[in-house]
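Colleague: Attaching a predicted model along with its sequence, questions to come.
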Amino acid sequence: MKKGVLLVNLGSPDSPTAKDVKPYLDEFLMDERVIDVNPVLRNIIVRGIILNTRPKKSAEAYSKIWWEEGSPLIVISERFMEKVKQHTELPIALGMRYGSMTIKNALQELKDQGVDEVFLVPLYPHYAMSSYETVVVKVLEVQKQDFPEMEITTLPAFYSNPEYVKILSDSIAEGLKDFDYDHILFSYHGIPERHIKKSDPTKFHCQLNGACCKINSVAHHTCYRHQCYDTTELVKKQLGLPEDKVSTSFQSRLGSDPWLQPFTDKEFERLGQEGVKKLAVITPAFVSDCLETLEEIAMEGKHQFQEAGGGDYIHIPCLNDRDDWAQLMAKWINEWEKSSVLPEYNIQ
């Protein structure tokens, strides 16, 4: 069998216009793992309400961060793939969960090169229904329907892999090098609390109060909340960050259902009001900068913090196409190629 690699990231509209943003949002929000309600209600919420107003607003946000080469997330993902290719001989294709760079086209690209054994790499460090899981499910659906001869092996969530934590920590240290911070905020993508419960294989472990995180459980393998807080702790330990100068929050909530807290925008207000003058923000739920990091955090977050009385503000970029990050991904790929070994990680 010939081996190959499929990298999958979130995706992007083709342009920062309402015309292109609308079908992208439709595909994204109609995903049953993103808005996990019955199909009739989801259709009403998305196509009857959200898509009548949000595409224009989202297009304006995309326009603020759009690069001359195109969508930052797409451009960065392509640059990352090219760097990974420099350190492995396996064919690599790039697909997106949503948008025109489809997973089907990426698998076809691998098939055209004779690949029939695929190493699937969801470009998400943490496990969540609405990110990691939906990528895996979609790839398996496409494989079953269009590429039944292919075998799929999936990279596990890698947030606690020691090599990954080292590179993430190094990137943060570099971002903080010339910034005498008062506080560091680790802001992660938010999800509804019910997703935590749904992802719990035991159906009773996760209590959403932090106490359950201290009890070693199989539930931690699919608990996004636990994995986010664990990431913060791992980086704090790696860099020796002061306990009282670091906190964790969750951004980008949608609707009125309970979402993971504390909310990032409320933290911006709190920190500014409490006298923090120099704030650094890190977004470790993403490996590639995108709308959520470049507009919501780097731009809107700065405004919210300073409006609340804060001062200097920096957003530390995601890993993007760092050389050490691309080399580590290639190392994982080469280890899988040689012995089907997957990266080690320790979940506590």
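Modeller: Cool, the structure landed.
Colleague: can we go C-alpha only for contacts and neighbour counts from here?
Modeller: Will do.
Colleague: ok, the residue nearest the centre of the chain - contacts?
Modeller: Geometric centre of the chain, nearest residue: F286, 3.5 Å, by CA atoms, centre = their mean. F286 is in contact with L123, Y124, P125, C318, counting by CA atoms under 8 Å, 6 or more residues apart in numbering.
Colleague: Okay, one more to line up with it:
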Amino acid sequence: MSKKVLLLANLGSPDSFAVKDVRKYLREFLMDGRVIDIPKVPRYLLVNGIIAPFRAPRSAKKYKSIWTQEGSPLIVLSEKLRARVEEKTGLPAYLSMRYGNPTPQASLSEIQEYQPNAEEVVLFPLYPHYAMSSYETAVEYVKEVWEKGNYAFQLKIVDPYYNHPDYIQALSNSIKPFLREEFDHLLFSYHGVPERHILKGDITGNHCLKSTDCCRTPSPAHKFCYRHQVFETTRLVIEQLNLNDEEYSVSFQSRLGSDKWLGPATSDVLAQLPGKGVKKILVVTPAFVSDCLETIEEIGMEGRETFLEAGGEKFTAIPCLNLSDEWVEAIGKMV
């Protein structure tokens, strides 16, 4: 029996595309105070009285459009990744989701039962960048479960790896084959967050969003700054790919609500680029390591439609790292 065990953590997915399951999932997801960071009572009223009831039927249709015979793409890919990492590292590997199943409680209890010699569980969040609504909530939730559970093993957490050489190499090499085809532009579409999340994470209190070049000016705030980290990932990948400034840009997707979010919005960019002469576009989504609703449906379907209707001619959504050998090897090195 191994003394070290790996635990991969991802966002999660509804148990099915039935409206009731999607509604349940949305309620759990949106009631997280790190996702909608307003006081609990108004958050409860907003989520349960407005968002979940009206959004669930629409979201259910979207989930249905991407569901496979095996189930949710995110869950299926994450489970296959777990198996590949276990095979590659020779260490027992488990999987948990921040929302939905399998829960951290179930996964940690399973480790306790089937890995009695485990002394250390290494938590590997499947989020390269630090964000309050992704990396932070997943890590803090697992820590909370672990602290309350009186488990025999210690918990070690892998830091965000947005600039880790092996992650950058795997991401860059996943893009390279698509650059061999004719293209006009490479768009890096990252998951969006409200600007207030960036400000809340600024441990200096006076750096983030205070100037146009704050993300390029060294600061302790960058340790928790999602905006800096996605720009840094982009910069490092562009260096690997040897592209110039005119050949790529950065945008942010998946906006929710009316507050000010990081911009520009991916949907706006895709609608505008054809008018600027961009007819053939490549879109990569580095905030996600496994293809899911936001990459398959939001980018691959909705984004494609937006771009083509605006006059674009060719739209290519580059798959996430998913199960690539280099990605599996990178995880093995980082843990």
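Modeller: Structure received. Worth saying up front: this structure is predicted, and the values here are computed from it rather than measured.
Colleague: care to give me the TM-score?
Modeller: Here the TM-score for the pair of chains, by TM-score structural alignment, normalised by the length of structure 2, is 0.97; 332 aligned residues with a CA RMSD of 1.2 Å.
Colleague: Map E141 of structure 1 across to structure 2 for me.
Modeller: The alignment partner of E141 of structure 1 in structure 2, by TM-score structural alignment, is E144.
Colleague: I'd like the distance between that match and Q105 of structure 2.
Modeller: 10 Å (CA to CA, to the nearest Å).
Colleague: who's more crowded, the two?
Modeller: Per other CA atoms under 10 Å, whichever of E144 of structure 2 and Q105 has more neighbours is Q105, with 17 against 12.
Colleague: What sits closest to the more buried one if chain neighbours are left out?
Modeller: The shortest distance from Q105 of structure 2 to any residue other than its chain neighbours is 6.3 Å, reached at V145 (CA to CA, 6 or more residues apart in numbering).
Colleague: Which secondary structure state does the residue nearest to K40 of structure 2 when sequence neighbours are not counted sit in?
Modeller: In this structure, K40 of structure 2 finds its nearest non-sequential neighbour in G33, 7.4 Å apart by CA to CA, 6+ apart. Three-state assignment for G33 of structure 2 (DSSP: H, G, I helix; E, B strand; the rest coil): coil.
Colleague: Please say which position in structure 1 G33 of structure 2 maps to.
Modeller: For G33 of structure 2, the residue aligned by TM-score structural alignment is E32.
Colleague: and that match, how many residues sit next to it?
Modeller: 15.
Colleague: Tell me the helix or strand right after the helix or strand hosting the residue nearest to Q105 of structure 2.
Modeller: If you go by DSSP states H and E, V145 of structure 2 is part of helix 137-149. Next along the chain after helix 137-149 of structure 2, taking DSSP H and E as the criterion, comes strand 154-157.
Colleague: the strands in structure 2, which residues?
Modeller: Counting by DSSP state E, structure 2 has strands at residues 4-13, 93-100, 120-125, 154-157, 185-191, 248-253, 280-284, 314-317.
Colleague: Could you give the residue range in structure 1 aligned to the fourth one?
Modeller: What that stands for is strand 154-157 of structure 2. The aligned range for strand 154-157 of structure 2 is 151-154, by TM-score structural alignment.
Colleague: What of the third one?
Modeller: The alignment of strand 120-125 of structure 2 onto structure 1 (TM-score structural alignment) covers residues 117-122.
Colleague: Contacts for that stretch next, please.
Modeller: Here stretch 117-122 of structure 1 has contacts from 1-9, 132, 135-136, 150-155, 333, 336, using CA under 8 Å, 6+ apart.
Colleague: centre of the chain versus it, how much separation?
Modeller: In terms of CA atoms, centre = their mean, to the nearest Å, the centre of stretch 117-122 of structure 1 is set 17 Å apart from its chain centre.
Colleague: list the buried ones in that stretch?
Modeller: E117, V118, F119, L120, V121, P122 (16 or more other CA atoms under 10 Å).
Colleague: Stretch 2-22 of structure 1 now?
Modeller: Of all the residues in stretch 2-22 of structure 1, those buried under the rule 16+ other CA under 10 Å are 3-14, 16-18, 20-22.
Colleague: So what's the gap between that stretch and the chain middle?
Modeller: How far stretch 2-22 of structure 1 lies from its chain's middle: 14 Å, per CA atoms, centre = their mean.
Colleague: do stretch 283-299 of structure 1 as well
Modeller: 9 Å.
Colleague: in structure 2, what residues pair with that stretch?
Modeller: Counting by TM-score structural alignment, stretch 283-299 of structure 1 corresponds to 285-301 in structure 2.
Colleague: show me what contacts the nearest residue to K24 of structure 2 once chain neighbours are set aside?
Modeller: Excluding the flanking residues, the one nearest K24 of structure 2 by CA to CA, 6+ apart is P14, at 7.7 Å. Residues near P14 of structure 2 by CA under 8 Å, 6+ apart: D21, V22, K24, Y25, S72, G100.
Colleague: aligned partner of P14 of structure 2 in structure 1?
Modeller: Correspondence of P14 of structure 2 to structure 1, assessed by TM-score structural alignment: P13.
Colleague: Can you give me the distance of that match to V287 of structure 1?
Modeller: 19 Å.
Colleague: picking up where we left off before, how big is the offset of the helix holding V145 of structure 2 relative to structure 1?
Modeller: Aligned to structure 1 and superposed, helix 137-149 of structure 2 gives a mean residue distance of 0.7 Å (mean CA distance after the TM-score superposition for structure 1).
Colleague: Residues in contact with that helix: which ones?
Modeller: 9-11, 34, 97-98, 104-105, 108, 123, 125, 155, 157.
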